[in-house]
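# just need the structure, nothing else, for what follows:
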Amino acid sequence: MTGPFTAHDRLLFIGDSITDSGRDRSDPRSLGTGYVRRIAARLTAPTVLNKGLNGNRVYDMEARWATDVLAERPTVVTVKIGINDTWRTFDRGLPSPIDRFRAAYTSVLAQTRGHLPADLFVITPFLLPVKAEQHSWMDDLAPRVEVAREVAAEFGARLVRADLVMPRAAADHGAATLAPDGVHPSALGHRILAEAWLDAAGVPPPHSWAHADEPGPDHQVRARPASGPLP
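Prediction:
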């Protein structure tokens, strides 16, 4: 299934460890085991590239934008960033002032608009608190969600509201089921993220849900019917 995409499209996903999801950085075809791979499994025509990098804050992503995004000449760019800007504030004392966060986020989308005729997607950051101290992170994360929403509107990007989709699903499944540490998605969490992106992209759902809870090598997804409809 290709939906709105063709064999001429190059879909590039960039962000932190949620996008990285264990990809083999020595292999440009490696997609990791997360939501990017699940999206690629549903889109048979376009080229899909994963440029997620574990530990990235928005400034790290900005520093590699020219080489990891612009040089690849993608036709679709998806950005998911922000949770490490909050997390590092609390666990390492590395603040990420919201004005600097906004400037860096604006910069990468402006560069893309200035250099590429690419469609843009923005996935908002999310947190599913599973530890008592993580509840205090929400006040820091909330303005980053707003920045993601605002820059998406400014640059005409399609918005994927992970900050809404994931908590809604957690109400049914439990936060730890979707993200055992509150941040990194489980197989089900990645599946929900993938479906949210596919919905925003206008890709119709399959007749029966299929996903890989135990992914094999890249591009060889072992699919099996899901136990029920996506929340």
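# alpha carbons only for contacts and neighbour counts from here, please
Fine.
# how close does the residue nearest to Asp68 when sequence neighbours are not counted sit to Ala169?
Closest residue in space to Asp68, ignoring its immediate chain neighbours: Lys51 at 6.7 Å, by Cα to Cα, 6 or more residues apart in numbering. To Ala169, Lys51 is 26 Å away according to Cα to Cα, to the nearest Å.
# one more, so I can put them side by side:
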Amino acid sequence: MKKYLFLFLIPMLAFIAPAKKKKVIFFGDSITQAGIRPGGYIPRIDTLAQKAGRGQDFDWIGAGVSGNKVYDLYLRLEEDVLDKKPDIVLIYIGVNDVWHKDKRGTGTDFDKFGKFYEALVRKIRGIGAKVIVCTPAVIGEKKDNANPQDKDLNEYSQWIRDFAAREKLQLVDLRSIFTQYDQSNNPQNLEKGILTNDGVHLNDIGNQKVAEAMWKAISE
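Model prediction:
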């Protein structure tokens, strides 16, 4: 009897569907746009997933556009995120909202930044996706708040931390990770070249730091 039961179960097992992969979208600006390229933080996250034996658990989708600010993300949210029905969305925005105030005379006012950010999260959560929020890392790598935009960047980052705590969102605090690393590894107080190529966009070490921090949040 056991033999016949086993033979009956074999074709049944063949029709069991494999576990559905979790769709992960990285939503951001040029840092994310570059992050999907070879050597970027998204392929590095895939490498970490493979090492953990979870490489087949996820599909990674980069949705970064150069120059984007928080309201740009809001405008392309439907097409680039919601329509794709993700399971997890990482929001990594804020650098241009601060940087472009001085660089181009644009940017995003502090109060508007928060309102757009809240609207993004509300809509993503509305489709049942998990949201992971990230603080913007650096605009210049000098220590002790010696970079021109450090004051604003600290304020915007603190808003994201407070928002994450209030809404019980997972937080990847890249601002803290980068400034702490620069504090210990930038003895000449250079403006760039420690974790970035130009003070903003990531070099190999910066990409690896972001990958490790994001993978920790995703895998949890």
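# neighbour count: Lys51 and Ala169 of structure 1, which is higher?
Between Lys51 of structure 1 and Ala169, Lys51 has the larger neighbour count (other Cα atoms under 10 Å), namely 25 against 18.
# helix, strand or coil for the aligned partner of the more buried one in structure 2?
In structure 2, the residue paired with Lys51 of structure 1 is Ala63, using TM-score structural alignment. The three-state assignment at Ala63 of structure 2 reads strand, by DSSP: H, G, I helix; E, B strand; the rest coil.
# likewise Val89 of structure 2?
Assigned with three-state DSSP, Val89 of structure 2 falls in the strand class.
# structure 1: strands as residue ranges?
10-15, 47-52, 76-80, 119-123, 158-160, 210-211, 224-225 (DSSP state E).
# show the end-to-end separation of stretch 59-68 of structure 1, please.
14 Å.
# got the buried residues for it?
59, 61-62, 65, 68 (16 or more other Cα atoms under 10 Å).
# just stretch 39-55 of structure 2 next, same as before
40-49.
# could you dump those to a markdown table with distance to Ile177 of structure 2?
Shown next, in a markdown table, are the buried residues of stretch 39-55 of structure 2 (distance: Cα to Cα, whole Å):
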| residue | distance to Ile177 of structure 2 |
| --- | --- |
| Gly40 | 18 |
| Tyr41 | 15 |
| Ile42 | 18 |
| Pro43 | 20 |
| Arg44 | 17 |
| Ile45 | 17 |
| Asp46 | 21 |
| Thr47 | 21 |
| Leu48 | 18 |
| Ala49 | 21 |
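# now, among these, which is nearest to His201 of structure 2?
Nearest to His201 of structure 2 among the buried residues of stretch 39-55 of structure 2, counting by Cα to Cα, is Gly40 at 10.6 Å.
# thought that closest one was touching Gln33?
No: applying Cα atoms under 8 Å as the test, Gly40 of structure 2 and Gln33 come out as separate, 9.1 Å apart.
# quick check: neighbours shared by the two?
Counting by Cα atoms under 8 Å, 6 or more residues apart in numbering, Gly40 of structure 2 and Gln33 have no contacts in common.
# mind checking how far Pro38 of structure 2 is from Lys209 of structure 2?
16 Å.
# looking at those two, which is more packed in?
Taking other Cα under 10 Å, Pro38 of structure 2 and Lys209 do not tie; Lys209 has more neighbours (20 against 10).
# from Lys168 of structure 2, how far off is the more buried one?
Here Lys209 of structure 2 is placed at a distance of 24 Å from Lys168 of structure 2 (Cα to Cα).
# now swap in Lys84 of structure 2 and tell me
For Lys84 of structure 2 relative to Lys168 of structure 2 (Cα to Cα), the value is 24 Å.
# the more surrounded of those two?
A count of neighbours by other Cα under 10 Å puts Lys84 above the other of Lys84 of structure 2 and Lys168, at 13 against 10.
# what residue in structure 1 is paired with that one?
In structure 1, Lys84 of structure 2 lands on Glu72 (TM-score structural alignment).
# show me the contacts for the most centrally placed residue in structure 1.
Closest residue to the average C-alpha location of structure 1: Lys80 at 4.2 Å, with Cα atoms, centre = their mean. By Cα under 8 Å, 6+ apart, the contact list for Lys80 of structure 1 reads 13-16, 19, 122-125.
# Pro95 of structure 1: neighbour count?
12.
# measure the residue lying closest to it once chain neighbours are set aside to Leu141 of structure 1 for me?
Spatial nearest neighbour of Pro95 of structure 1, chain neighbours left out: Thr89 (4.6 Å); criterion: Cα to Cα, 6+ apart. In this view, Thr89 of structure 1 and Leu141 of structure 1 are 10 Å apart by Cα to Cα.
# of those two, who's got more company?
Ranked by neighbour count (other Cα under 10 Å), Thr89 of structure 1 and Leu141 place Leu141 first, with 21 against 16.
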